[in-house]
Each structure stands twice: as structure tokens, then as C-alpha cells.
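Student: Pasting the sequence and the predicted coordinates here, then a few questions.
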Amino acid sequence: MQKPATATLASEFAELPATASHGPLRIEYRWMNEAAANAPIAVFLHEGLGSIAMWRDWPQALCERLGMRGLVYSRPGYGLSTPRAHDVKWPVDFMTAQARDILPALLDALDINTQERKRMWVIGHSDGGSIALLYAAQHPDELAGAVAIAPHVFVEDISVQSIAQTRQLYETTDLRSKLGRYHADVDSAFYGWNDIWLNPAFRAWRIVDELVAIRQPLLAVQGHDDNYGTMAQIDAIAERVPHAQLVKLDACGHSPHRDAPDALNDAIAAFIAKQR
């Protein structure tokens, strides 16, 4: 098993008990600005191939800008968390299960109480952005607000085409070894994500109707040059959540926190400042 090259000395682990939807899980997590005990919490939800290590320094920089504590964690199958067994396929509703079961169980394990959750922001990227939206819809009274960066709310051809191309790169270039820096079991991470997105059954996946339950402040961000999704994604969010604010970034692809970090941080900071 290849270990990530990025230092992980600051990571801790939470043990989640087995439930009807999953077996026992060991979740890698890390706090930022933990000494600021009275500050609101920002929970960061990574992309489909992400992990704590892959976020690099962006969550820390944003938390310092916002004056918040930060919680980052690697979802099951990613980073140093419990890997996905190689014969297990993620179900079509895997993002709903993450919002419904895994994140609340992690918050419980870390003793994050109801009052802290009411002041909490969820900030997600890509698949993590979709999970942030689903969590906001499922827990409208236990959240201060949400930021969804390049989220998916339905499946577009451009997404499937790019994900198929990524699979070819993974199997024919050094992409696998590069991703191995960020995951203890890189095949667990890659094929869990890739297989479900390329599953024909997943073409019918959509969470647009669930979004009408979102009551708290919502910021949705998309880059004009995103090769995994179009502006139709966040436009669909605005149709279902009229109070949502949209930010559309020029010269920005699928990862605004890497492609346009200053513009992204400015947008998030300004939006959250208006809610305080």
C-alpha cells in the first residue's frame, strides 16, 4: 500500500460505528485554528478525488481570512480514511449517504454540539459541493450557511466525457502515481469515484428538487472554463433556491481554490460577512 507523500502528522482519526448503511469506519480529520474555541466552524468537503492532503493550504488560508475554526476530513475511500473494498461499488445515491450518514456521525464523534452546528458553515468542492448542498437541505436548522464550489446537481455530458478521459489518463500515464501522494489506497479512491460516474445508471442522478429545502444562506461558485460542468449547474441551484448568490469566475476551471484563489476567497469572505 502506497502512503501519501504529503506530511500527515497533524491528522487525527475518528472511529464511526457500523450502521445499516456502512460498516465501522476510521475517518482521517484535521482541525485548523482549534485554539479559537468560540469561533464558528467551517467544514470542508473535498472533491471526488480529494483528501485532506489534496486541499493543501487553502482551507487554512480561508479560515484565517474568515476568523473561523476549520475541520477537514477525508471521506471513506480517500486519504488515510478506511479504504473502499475493491469489490464494492458506490451506489447512485452515494453523495446523499455522505450528507445523511457520514458527516453527521463525524460531527457526533467530535462532540460538535447543536449550538456549534447552528453557527457552522459547510464549504464543498465538486462532489463535496453536492454533499454540502444535500447537507444544507437535510439540516436546514443546524447550519449557518453553505458554499458550493463547482457542484453537481445533475449529470451533464461534459462531466461524463471528462471523467472518461481521466480514466484513460489514470491507466496510461503517471496520473496514478501522482494521485498516490494523497491516498493510502489510490485505486480505492479513483475507481470508487470513476466507476459510479461512468455507470449508465448514474446518468439519471439529480438532486435539483431536494434543494428547495435549503433555507440558510447559500453561495454557489462556478468557473467559466470548467471542463467538468457548465453554468447550468449553478443556474439550476438559483432556480430552486431564489435566495442563493451566484459567482461566475472568468479564467477559472474546475478548481477555483487553485485556479482563482484570490477571487474565490474574496467572494466567500464578502458573502459570509453579510450574514454576520
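Tutor: On my side now, so go ahead. Numbering: from 1, shown residues only.

Student: For the rest of this, base every contact and every neighbour count on C-alpha atoms.
Tutor: Fine.

Student: In three-state terms, how would the residue nearest to the spatial centre of the chain be classified?
Tutor: Residue closest to the mean C-alpha point of the chain, counted by Cα atoms, centre = their mean, is residue 128 at 1.9 Å. Under DSSP: H, G, I helix; E, B strand; the rest coil, residue 128 falls in the helix class.

Student: which residues touch it?
Tutor: Shown in contact with residue 128 (Cα atoms under 8 Å, 6 or more residues apart in numbering): 45, 46, 47, 48, 148, 151.

Student: Export the residues you listed as TSV, with columns for neighbour count.
Tutor: Output for those, formatted as TSV (neighbours: other Cα atoms under 10 Å):
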residue	neighbour count
45	28
46	25
47	24
48	19
148	27
151	28
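
Student: which of these sit farthest apart?
Tutor: Using Cα to Cα, those span at most 13.8 Å, a distance reached by 48 and 148.

Student: List the residues that are in contact with both of these two.
Tutor: Shared contacts of residue 48 and residue 148, counting by Cα under 8 Å, 6+ apart, come down to 126, 128.

Student: just checking, residue 255 touches residue 148?
Tutor: No: contact criterion Cα atoms under 8 Å: residue 255 and residue 148 do not qualify, at 11.7 Å.

Student: Name the residues contacting each of those two.
Tutor: residue 125.

Student: Now do the same contact list for the closest residue in space to residue 110 that isn't next to it in sequence.
Tutor: Excluding the flanking residues, the one nearest residue 110 by Cα to Cα, 6 or more residues apart in numbering is residue 14, at 7.5 Å. The contact partners of residue 14, taken as Cα under 8 Å, 6+ apart, are 26, 27, 28, 29, 106, 109, 110.

Student: Look at the closest residue to residue 24 other than its chain neighbours and tell me its secondary structure.
Tutor: Excluding its sequence neighbours, the residue lying closest to residue 24 (Cα to Cα, 6+ apart) is residue 18, at 4.1 Å. Three-state call for residue 18 (three-state DSSP): coil.

Student: if I read this right, residue 18 contacts residue 26, doesn't it?
Tutor: No: with contact defined as Cα under 8 Å, residue 18 does not count as touching residue 26 (10.5 Å).

Student: In terms of neighbours, single out the busier of those two.
Tutor: Neighbour tally, residue 18 and residue 26, criterion other Cα atoms under 10 Å: the higher count belongs to residue 26, 20 against 10.

Student: what sits against the nearest residue to residue 58 once chain neighbours are set aside?
Tutor: Nearest non-adjacent residue to residue 58, counting by Cα to Cα, 6+ apart: residue 257, 6.8 Å away. Residue 257 is in contact with 58, 264, 265, counting by Cα under 8 Å, 6+ apart.

Student: got another, please set it beside the one above:
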Amino acid sequence: MQIEENHILIQNSSIYYKKVTSQNATNTLILLHDSLGCTVLWRDWLDILAQELNVSVLSYDRRGYGKSSNYTVPRPINYLEQEAQILDELIEKLELKNVHLFGFSDGASVATIYAGMFPDKIHSLTIEGVHVLIEQETLAGIRQAKHTLETTQIAKVLEKYHGDKVMDLYLAWTETWVSESHQSWNIEHFIPQIKAPILVFQGEFDEFGTAAQMDAFDKAPKAEKYWVLGAGHTAHKEKKEEVFEKVTSFIKQHLV
């Protein structure tokens, strides 16, 4: 395995990425993290996916996360669309070929938007715990996350991964989603534009959304839905072996 770690400048932000490449890899799988995540928090997924699929697996920290530069401006309603544009620039600048996306939570939303914006640029789309519309369950989960921030030591724990950016990213995430101006947010219109085959899965007890999030992908030409029984929002951690088998089986069908 070959490991590459570096920063790349995109739209005046220093973006950290890590790429694990197996021998003779001809495809690239990009992992997109959640609202409190970063590359490090994918743990060993880069390595095990690269080995099982014989691909390059790349993860990067979005603006304001992990080892990337801070991002303190108020988030507009289309900030995830902006992140999809940044993803496109990253793919172009790193000259990544035969691209597949695996997005989790907010990262799944970015992946969905990207696949709708640039339908000819990816070969498969794996979506976990996605948000495509705002539900009361979504808002309740975010309010609980904010309460956890205020009443526990989670900020101290997250400093290990995000440094002094923790409060900025935590508050930007929670305050943006519960704000009045954000309640009209919806990205369902991107789904019918997606050409790539889709695997969309969700934990049975996902605290941030109902089946409506997955059902929105019925509008896509080629989408398979999968419930991870007994799991919550972080299904790939809670039911790792089951999810790993499902994800790798799906992606193998669409490697170039």
C-alpha cells in the first residue's frame, strides 16, 4: 500500500487529504465525512477498503474540520453545494480518475449534490445516513447534539481531531440547521439528475432522519435502499462487518 498525505489550496482554503493506494489501482473511492468528522475518524476504513477493492481511497477534511484551515463565516443555505464545488476542484487538481463516492451524513448530502451537479464524473455513489430534506427528527437530533456540547466534555474530546476549531464547527453546524432561514433547505431536486448507480443505506434507529430520507432516492434511475437493522446514525461503526460487506459488494460491481 502506498500512503500519501498532503494539503492542497482550494478557494483560499488549505485542504488536508490522505490517500491510500493499492498496487495497480485504476479507480479512486472518495470518502466524505459527517458534520463532526474528519479523515482520522474514518479510522481504518481507508486501508480496508483499498485492500478489499484494489483501489485508491482518498479522504479529505472539509473547510473548518480536522487538519484543514478554519472556516468561520456564517454558512449560507447553499453551503453544501459550495462544498460539492470544492470537491470537484479537488478531483480536478489531483487528477483523480474513475471516481466513486462514499458519503456519510453531511458528507452524504455533499456526495448527492455532487452526483447531481456532475452526473458524468462518477461511477458509483454510496450514501449513508443522508439528509436531503429537513424533518422534525433531524432538528431534534441536532438540538440534542447541541445539548451534549453544553453539558458534557465532548468539545475536549473533539479537540484531539479538530484542534481549536471545535467550537466554530460545532456551533456553525447546529445553529445553521435550526435557524429559521434554513428550514426551506432541500436537495431532492439533485436526485433525478444522478446517472451513477446508488446504494443508499440508513440505520434502523437513525436519530437524525426517517425513511423519508432514503425514499427520496426512489426518484433516481438506479438506486438500491438498505436498512441496517439495530443501528443508529453511525451504521458503518455500529455494524461495521455488515456495512463493509454490503458497501464493497456494491462498489465491486461498478469498478472500471
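Tutor: Great, that's in hand. From a predicted model like this one, the values you see are computed outputs, not experimental measurements.

Student: In the second structure, what residue corresponds to the residue nearest to the centre of the first structure?
Tutor: Aligned by TM-score structural alignment, residue 128 of the first structure pairs with residue 107 of the second structure.

Student: Let me see the contact set for the aligned residue in the second structure for residue 76 of the first structure.
Tutor: The pairwise alignment with the second structure assigns residue 76 of the first structure to residue 63, based on TM-score structural alignment. By Cα under 8 Å, 6+ apart, the contact set of residue 63 of the second structure is 13, 14, 15, 69, 70, 71.

Student: From residue 70 of the second structure, how far off is residue 63 of the second structure?
Tutor: From residue 63 of the second structure across to residue 70 of the second structure, the span is 6 Å (Cα to Cα, to the nearest Å).

Student: shared neighbours of those two, anything?
Tutor: Looking at what touches both residue 63 of the second structure and residue 70 (by Cα under 8 Å, 6+ apart), the common residues are residue 13.

Student: What about the contacts of residue 257 of the first structure, which one has the most neighbours?
Tutor: residue 264 (21 neighbours).

Student: That residue matches what in the second structure?
Tutor: Checking TM-score structural alignment: residue 264 of the first structure goes with residue 243.

Student: which SS state does that match fall under?
Tutor: helix.

Student: Now do the end-to-end distance for stretch 146-165 of the first structure.
Tutor: End-to-end distance (Cα to Cα), stretch 146-165 of the first structure: 31 Å.

Student: cool, stretch 128-146 of the second structure as well?
Tutor: With Cα to Cα, one end of stretch 128-146 of the second structure sits 22 Å from the other.

Student: Just to confirm, which residue in the second structure is farthest away from the center?
Tutor: residue 151 (26.8 Å).

Student: what about residue 204 of the first structure, distance to residue 48 of the first structure?
Tutor: 18 Å.

Student: Please identify which helix or strand holds the aligned partner of residue 160 of the first structure in the second structure.
Tutor: Using TM-score structural alignment, the partner of residue 160 of the first structure in the second structure is residue 139. According to DSSP states H and E, residue 139 of the second structure maps onto helix 136-151.

Student: Tell me where the second structure has helices.
Tutor: Counting by DSSP state H, the second structure has helices at residues 45-53, 79-93, 106-117, 136-151, 154-162, 166-178, 211-215, 235-238, 240-252.

Student: among those helices, which is the most enclosed?
Tutor: Of all those, helix 106-117 carries the top mean neighbour count, a mean of 26, counting by mean count of other Cα atoms under 10 Å.

Student: Aligned to residue 54 of the second structure, what sits in the first structure?
Tutor: Using TM-score structural alignment, residue 54 of the second structure lines up with residue 67 in the first structure.

Student: distance of the closest residue to its match other than its chain neighbours from residue 154 of the first structure?
Tutor: With Cα to Cα, 6+ apart as the measure, residue 39 is the residue that lies nearest to residue 67 of the first structure, at 7.0 Å, once sequence neighbours are left out. Using Cα to Cα, residue 39 of the first structure is found at 34 Å from residue 154 of the first structure.

Student: what do you get for residue 200 of the first structure?
Tutor: For residue 200 of the first structure relative to residue 154 of the first structure (Cα to Cα), the value is 13 Å.

Student: Pick out whichever of the two has more residues nearby.
Tutor: residue 154 (18 against 11).

Student: contacting residues for the more buried one?
Tutor: Per Cα under 8 Å, 6+ apart, neighbours of residue 154 of the first structure: 204, 205, 206, 207, 208, 233.

Student: Do I have it right that residue 203 of the second structure meets residue 237?
Tutor: No: assessed by Cα under 8 Å, residue 203 of the second structure is found out of contact with residue 237, at 10.6 Å.

Student: By residue count, tell me the biggest strand in the first structure.
Tutor: The longest strand of the first structure (DSSP state E) is strand 25-32.

Student: Now do that strand: which elements does it pack against?
Tutor: strand 12-16, helix 52-55, strand 69-73 (3 or more Cα pairs under 8 Å, 6 or more residues apart in numbering; DSSP states H and E).

Student: Go again with 10 Å.
Tutor: If you count contacts as 3 or more Cα pairs under 10 Å, 6 or more residues apart in numbering; DSSP states H and E, strand 25-32 of the first structure packs onto strand 12-16, strand 41-45, helix 52-55, helix 58-66, strand 69-73, helix 103-109.

Student: tell me, stretch 185-197 of the second structure lands on which residues of the first structure?
Tutor: Under TM-score structural alignment, the match for stretch 185-197 of the second structure is residues 205-217.

Student: so how far is the matching stretch from its chain's centroid?
Tutor: 16 Å (Cα atoms, centre = their mean, to the nearest Å).

Student: Would you mind listing the buried residues in that stretch?
Tutor: 207, 208, 211, 213, 214, 215, 216, 217 (16 or more other Cα atoms under 10 Å).

Student: what range in the second structure does the longest strand of the first structure sit on?
Tutor: Counting by TM-score structural alignment, strand 25-32 of the first structure corresponds to 13-20 in the second structure.

Student: Identify the residues contacting that stretch?
Tutor: The contact list for stretch 13-20 of the second structure, computed with Cα atoms under 10 Å, 6 or more residues apart in numbering, reads 1-9, 28-30, 38-40, 46-51, 55-71, 86, 90.
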